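**Student:** sequence and predicted model, in that order:
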Amino acid sequence: MKDEDVRHLSQLEGEELLKKQHEILLSKYKIMRSNMYRIHKAPIRFALKRIYLNLIKRG
């Protein structure tokens, strides 16, 4: 994550902060998922999805 992203996050509060964190997680997850599709290893894809869903639950 870039420095300006960190500064931006520190200015946000409450719900906006959660939304931003969710967007960042989602983009990281999409990148990981697209990489997994290239490799074609389904078990890893499912494991990543589980990890992602657990991160969302923790908030």
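**Tutor:** Done, it's in. Residues are numbered from 1 along each chain as shown.

**Student:** can we go C-alpha only for contacts and neighbour counts from here?
**Tutor:** Will do.

**Student:** element containing the most centrally placed residue in the chain?
**Tutor:** Against the mean C-alpha coordinate of the chain, by Cα atoms, centre = their mean, the closest residue is L25 at 1.4 Å. Here L25 sits within helix 14-39, counting by DSSP states H and E.

**Student:** take this one as well and set it beside the first:
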Amino acid sequence: MVEILIFVVAAISGLFITGYAIHMLVGGLVSTDTEFQLIALVCFVVACGIAYMAWDVIKRRRIQRP
């Protein structure tokens, strides 16, 4: 149960930092709509990566249990 809480906190903070980093990189260089679309796309890709890593850890823990 504690693992789920850790995964959720890590995912939220990772997505927040990713969105802010994209905002700092492209903010002012492109239109606001393009910036929002880019932030959404990159955050979606990062969320998929985080979900895959969490799924892999849970899968490996289930295999290791006797």
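**Tutor:** Sure, I can see it. Computed from a predicted model, the values in this text were never measured in an experiment.

**Student:** care to give me the TM-score?
**Tutor:** Between these two chains, after superposing, the TM-score reads 0.52 (TM-score structural alignment, normalised by the length of the first structure); 46 aligned residues with a Cα RMSD of 2.8 Å.

**Student:** does anything pack onto the helix holding L25 of the first structure? Which helices or strands?
**Tutor:** Where contact means 3 or more Cα pairs under 8 Å, 6 or more residues apart in numbering; DSSP states H and E, helix 14-39 of the first structure is packed against helix 42-58.

**Student:** the helix it packs on: how far from the chain's middle?
**Tutor:** Taking the mean of its C-alpha atoms, helix 42-58 of the first structure sits 10 Å from the chain's own mean (Cα atoms, centre = their mean, to the nearest Å).

**Student:** cool, stretch 18-30 of the second structure as well?
**Tutor:** Relative to its chain's centre, stretch 18-30 of the second structure lies at 16 Å (Cα atoms, centre = their mean).

**Student:** contacting residues around that stretch?
**Tutor:** When contacts are defined by Cα atoms under 8 Å, 6 or more residues apart in numbering, stretch 18-30 of the second structure is touched by residues E35, L38, I39, A40, V42, C43, V46.

**Student:** what's the distance between the aligned residue in the second structure for H22 of the first structure and G49 of the second structure?
**Tutor:** Mapped onto the second structure by TM-score structural alignment, H22 of the first structure lines up with I12. Using Cα to Cα, to the nearest Å, I12 of the second structure is found at 13 Å from G49 of the second structure.
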